[in-house]
Structures are given as C-alpha cells and as structure tokens.
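Enquirer: All I have is the shape, not the residue letters:
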C-alpha cells in the first residue's frame, strides 16, 4: 500500500563512503534532504529524530536508535550496501519499518579484487616486495624459496588450482565464471554440517580438497567463525584463503596461527572483525604478522566508479518506489 504522505524528510548519514547523485523523487512528492558526510554513533539519534527515511552504509542502527521514542517518524531504512548486518532488522520488523538494500552493485569490482588478492598471495607479491626493499635479494642471491609453499614446492599456476567458492550469491557466481576463464577448476560449497544439494559439494570436502578458498557470503549468526582451527587443520598446505565477505566469518586468531604454523600457504582479506582495523584491535595487523604471506586491504573491494554509480541508481530507485507504492525496488522485507 502506498504511503499517504507526500512530503518526506530524508537523512543521509554517511555520504563520505558513497556520494549520492542529484536526488529526485516523483513529482507528486517533495522532500527535505539532510546530507551528512560522516555521523558518529552518538549523533545518530539527533539526526534521525524527525526523519521519515534514513540512508546508511555501515553505520550501526541499533534497537535503541530505531525505537519509537528516538525515531518516531521513521518509515524506511535505505542501505547502500548488499549486507544489512549493521541494521537491527528485528526492531524494523516489529515497528513496520521497511528496509531496502542495493544488491549486485559491486559484483564486478569485488570479483576483480578477489583476483588481485589471489595473485598477490599465490605469488607472494607483498612479502617478496618487502624483502626486496630490505636488501634480502642481494644477501641471498635469490628469493625463490620465499615463494615456496609449506609443501616446499613453487607456486601453482591458475590452471592448476581447484577453487572452492563459499557463498554463491551474485558475487560468488561471477567469481566462478571469471575463475574459469583463467583455466581454474571450481566447485561450490554447501552449508557447513549439512548434505550438499545437487550441483554443490559438501562444505567439508571443499575445505579438505581445494587449493583456493574464496569466502563471499553474508555475516549471520550461523556463519560466525565458519572457518576456524578445525578447518585450517584440514586444508592442504598449499591452499590459500581469500575473504571478501564480512569480518567474523573467518576466525582471525586461528588464521594467524595457521599461517605461522605453515598449515596453509597464504591468505588475503578485505574485512575484519573490528573495523576500522588497526594493530591495537586486530591480530591480523600485529607486528608478528609482518613476515607472513598475508595480504590485507581496508574493506575497499567494493570501491570503483561503476559501483558508486550503481549504488546511487539503486538507492534512488528504492526511495522513489517506496514513496509511491510503499515497497522499495530492492526490498529486504
């Protein structure tokens, strides 16, 4: 059912991450647009107090700030991201607040970032870069052994890889297609602890058998610490782990231990249990990880001109359809 009102207060709380395009809504409606480049958690309540629609990316919208006491007029949350784990969805359901997201907008760039992390880890690019700058090549005469895996063998080529895709949404499907163009073999994991449906391979078989594991699934209660010590103990010594999903899905302490103990050959990650990550809050960034084959990027796998254009379009479509028919184009619920 279409909302009865025609004037809307829209608060965009973090346009630093994704600037919005010139914003228009259908001609029969008017809006008051409040644009905030950055918003601290302690500023949320004040900024959404009289808002009808709130636009966010990663800012946490807790039950408290979504309450009727704090945001009595709130009718819609528009998330500029695929993941909605920063929003208390239970409170939104209870209050009848509609939630829309912007899926499939970053598929191309995240896929390309996965390939970048893959080649950087398989070829030990960051590690050999640091050693070369430090003069180690001149001292040893060669850096070949630095590139060897824990099995003592040189790095594999893409055509020798068996890639296990954990999470088969739009990004997982695009990674599969792109990996095959490089000559990689691919399999898709089923749910952990459950029989694999037709066309997929059991989670445990993927963990044990693949040379590259790519994690690209949502952060949910059932996916927290999905890959931890038990999984690392089963992986091949030449295997790589690439994580572009959300922090907390891979147990970071277990990952560091697996790299130090040479249980796996390397890892690349774009996400962290605590963000922004820094040495004080992340074991991945501790001083004793500097000599590991661990490549880290600051949650920017999504970032590209194409992605920003896609986000702006999807957000505009969500809000336009919500104010006219009461349902965003990309509705979470």
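Expert: Everything's here; your move. These numbers come from a predicted model, not from an experiment.

Enquirer: contacts, neighbours, all on C-alpha from now
Expert: OK.

Enquirer: Residue 315 contacts residue 99, correct?
Expert: No - with contact defined as Cα atoms under 8 Å, residue 315 does not reach residue 99; the gap is 11.4 Å.

Enquirer: any shared contact partners between these two?
Expert: 78-79 (Cα atoms under 8 Å, 6 or more residues apart in numbering).

Enquirer: Distance of residue 21 relative to residue 15?
Expert: Per Cα to Cα, to the nearest Å, residue 21 is found 10 Å from residue 15.

Enquirer: Comparing those two, which residue is more hemmed in?
Expert: Shown here are residue 21 and residue 15; by other Cα atoms under 10 Å, residue 15 has more neighbours (17 against 13).

Enquirer: Now the more buried one: closest residue in space that isn't a chain neighbour?
Expert: residue 37 (4.6 Å; Cα to Cα, 6 or more residues apart in numbering).

Enquirer: hang on, that neighbour packs against residue 13?
Expert: Yes - the criterion here is Cα under 8 Å, and residue 37 meets it with residue 13 at 6.6 Å.

Enquirer: Who has more neighbours out of these two?
Expert: Each of residue 37 and residue 13 has its neighbours counted (other Cα under 10 Å); residue 13 has more, 23 against 13.

Enquirer: tally of neighbours for the residue lying closest to the more buried one once chain neighbours are set aside?
Expert: Sequence neighbours aside, residue 36 is the residue nearest to residue 13 in space, at 4.9 Å (criterion: Cα to Cα, 6+ apart). Neighbourhood size, residue 36 [other Cα under 10 Å]: 13.

Enquirer: One more: residue 193?
Expert: 9.

Enquirer: try it against this one:
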C-alpha cells in the first residue's frame, strides 16, 4: 500500500551521476516527479542540494546527521543508495526521522569477486615489480628478472593455486561467490569466523579468525565496514601472517590499517597485497601512506585500484534495475526486505 503522506509530485535529486548512470525513471500513477541531477556533489553542498528533495539518489557521498536535520531537509522521505554499502549514511538519524534507506545488494557480486582474483594473481605473480623492472631496462643489465617474480627479495618462489590456503573474511554475497571461484581454481578454502568471537561461537564449517589468518597464504577481505571491522588487520595481525601470504582487500577502506600494511610489505612480513579501497576516498598521496611518493615506484609488491572492483556492464544493468524497483517499491509500499537499511 502506498504511503498516504507522500505528495503526488515528488522531487528527486541525484547527487553523483558520474558514478552511476541513471536509468529512465518512471513512477506509478498518479505520482509525477521532477528530477535534478548533479555529476558530482562536494560534501559541503549535500545539505543545500537536498533541501527541497523528497527522494535522494546517492552512491558514496556522505549523508550526515546535520543534513538529516528536519530544519534542513524537512521533505526528505527516501534515500536510494546505488551501492551495496550504506556506511556513508547516518542510519540512526534516518530511523529517528522515519526516512527510508534502500540499497542495491548483490548487484556487483560477480564483478567484485572477479576483481579480487585479478588483484590476487597480480600480487601472487609479482606483476607490478616485474613490469617496473622491465620498463626500467633492468633485464639486460641484470641478465634475468626471474627473482622479481618471487617474494621476500627473491627467496620465496610463488605458490600455485593448488598450494594456496585461501581465507575469506566476510561471507555475504561477494564472499560466497569468491569461495566458489577459489575452489574452482583448486585452492583449499577456509571461511573465517568473526574477530574476537569465542571458539564456542564460531559457526560450524568456519575457522576462528586468529587461527585463519595465521594459516592463510592468501587472505581475502570482503566484509562490510562496521565498528567491529575497523582496523580488522593491523600490526598485531600482520605479525602472525605467513611471510609468503598475499592480502586482497575489496571490502571497505578502514578495515585495514594502511600504515601497518605498508610496514608489513616493507619488512617482508607478507609477500604482497592487492588493494581496491582506502580509508579516505578519493585517496591521494596526502591521505594514504600507500600512495606516498616514496612508496609508489619503490618496488613493493603492491597493486592498487581506485575502488573500481564493482565496475562492469552487468553491475550497471543490475543497479539500474534495482534502483527502479526500490523507487516503485517505496511508493507502492512493497519493498524487498533485504534492501531496507532504515
């Protein structure tokens, strides 16, 4: 049943069309709408741009408590997050206002899982250090670049997939798909329990977190960002990992302590890393130690992408479909429960 308090004419504001192409929007009769689109929206302009909005469409721009103040956005009734995560939205403030938040779960599962594999192979095979040595004309100077394909300064040959113990942290849609792919590659796959979870509470078929990261030769992070997962991996955890282990992070920034990761790579505590997310985004040399000028080009086995694991034609099509379903479901009072966040 439609919400009787909804006005028949709705103003929709899309704040970040540079990240997601909007589908052709239509609403069920008798509702009409006006649409204002922005290519990008600086944080400082979010509140003003949503001042007269009934519905906001976002991807990653923060929607904070000050924006959700009734004196600022008194008309706002729905936030559609065209993303799987809602960690940039103050959900508590939305609940207090009765503002509905709907997201797009499961739209990017295949793309993110496949990107995780791309990062794994790039790091496991030392693609970046090898390429940098090659393009620096070091092959004729050194006679061979075979050692660039090995880890820990050429003392640990790369593992094949069949010799990997792959640990997956986070067993949502991406985690489940990743487990399938890793097993098809012949890896021994382990799903980790939650950090700090008592042994008696670890679900059947999973391994306690501390034990899992100690045995991992390839560690994949695909968990949501919550207070419990912030700095999930830091100095203490890296100290327990195997020296030829590879870390892949396609979850969210802040789950890995970036300074601790850099030290772990520089001191050969781990063999390499593939990173798609950063604690502060957009990331730069001013915000992330991983992007500092003396790190980039220093020969570390570190491959990085700018939060693009989700990008694919399939993801775009899924996002468009689910966004329309969310808009129409909200108006008709028929929303998918797994998409409701507030």
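Expert: Thanks, I have it. The structure displayed is predicted, hence computed values, not measured ones.

Enquirer: Quick TM-score on the pair, please.
Expert: In this superposition the chains share a TM-score of 0.97, using TM-score structural alignment, normalised by the length of structure 1; 333 aligned residues with a Cα RMSD of 1.2 Å.

Enquirer: Which stretches in the stretch 1-150 of structure 2 count as strands?
Expert: 9-14, 32-37, 55-58, 78-81, 100-102 (DSSP state E, counting those that start in this stretch).

Enquirer: Give me the three-state assignment for the residue mapped onto residue 248 of structure 2 from structure 1.
Expert: Using TM-score structural alignment, the equivalent of residue 248 of structure 2 in structure 1 is residue 242. Reducing the assignment at residue 242 of structure 1 to three states with DSSP: H, G, I helix; E, B strand; the rest coil gives strand.

Enquirer: likewise the one 4 residues further on?
Expert: Secondary structure state of residue 246 of structure 1, per three-state DSSP, is coil.

Enquirer: show me the residues around it that make contact.
Expert: 216-219, 271-273.

Enquirer: Likewise for residue 52 of structure 1?
Expert: 8-10, 73-76.

Enquirer: roughly how far apart are it and residue 31 of structure 1?
Expert: 10 Å.

Enquirer: Now do the shared contacts for the two.
Expert: Shared contacts of residue 52 of structure 1 and residue 31, counting by Cα under 8 Å, 6+ apart, come down to 8-10.

Enquirer: between these, which has the most around it?
Expert: Going by other Cα under 10 Å, residue 10 tops those with 22 neighbours.

Enquirer: Now do the same contact list for the aligned partner of that residue in structure 2.
Expert: The equivalent of residue 10 of structure 1 in structure 2 is residue 12 (alignment by TM-score structural alignment). Shown in contact with residue 12 of structure 2 (Cα under 8 Å, 6+ apart): 33-36, 53-57.

Enquirer: and for the lengthiest helix in structure 2, what span of structure 1 is it aligned with?
Expert: Counting residues, the longest helix found in structure 2 (DSSP state H) is helix 313-332. Using TM-score structural alignment, helix 313-332 of structure 2 lines up with residues 305-324 of structure 1.

Enquirer: distance from that stretch to structure 2 after superposition?
Expert: Superposed on structure 2, stretch 305-324 of structure 1 shows a mean distance to its aligned partners of 0.7 Å (mean Cα distance after the TM-score superposition for structure 1).

Enquirer: Buried residues in that stretch, which are they?
Expert: Neighbour counts over stretch 305-324 of structure 1 (16 or more other Cα atoms under 10 Å) mark 307-324 as buried.

Enquirer: One more: stretch 286-304 of structure 2?
Expert: Quick answer for stretch 286-304 of structure 2 (16+ other Cα under 10 Å): 288-291, 299-304.

Enquirer: before we move on, the earlier item: need the strands of the stretch 1-150 of structure 2 in CSV (columns: distance to residue 47 of structure 2).
Expert: Below are those laid out as CSV (distance: least, Cα to Cα, whole Å):
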stretch, distance to residue 47 of structure 2
strand 9-14, 11
strand 32-37, 14
strand 55-58, 11
strand 78-81, 13
strand 100-102, 17
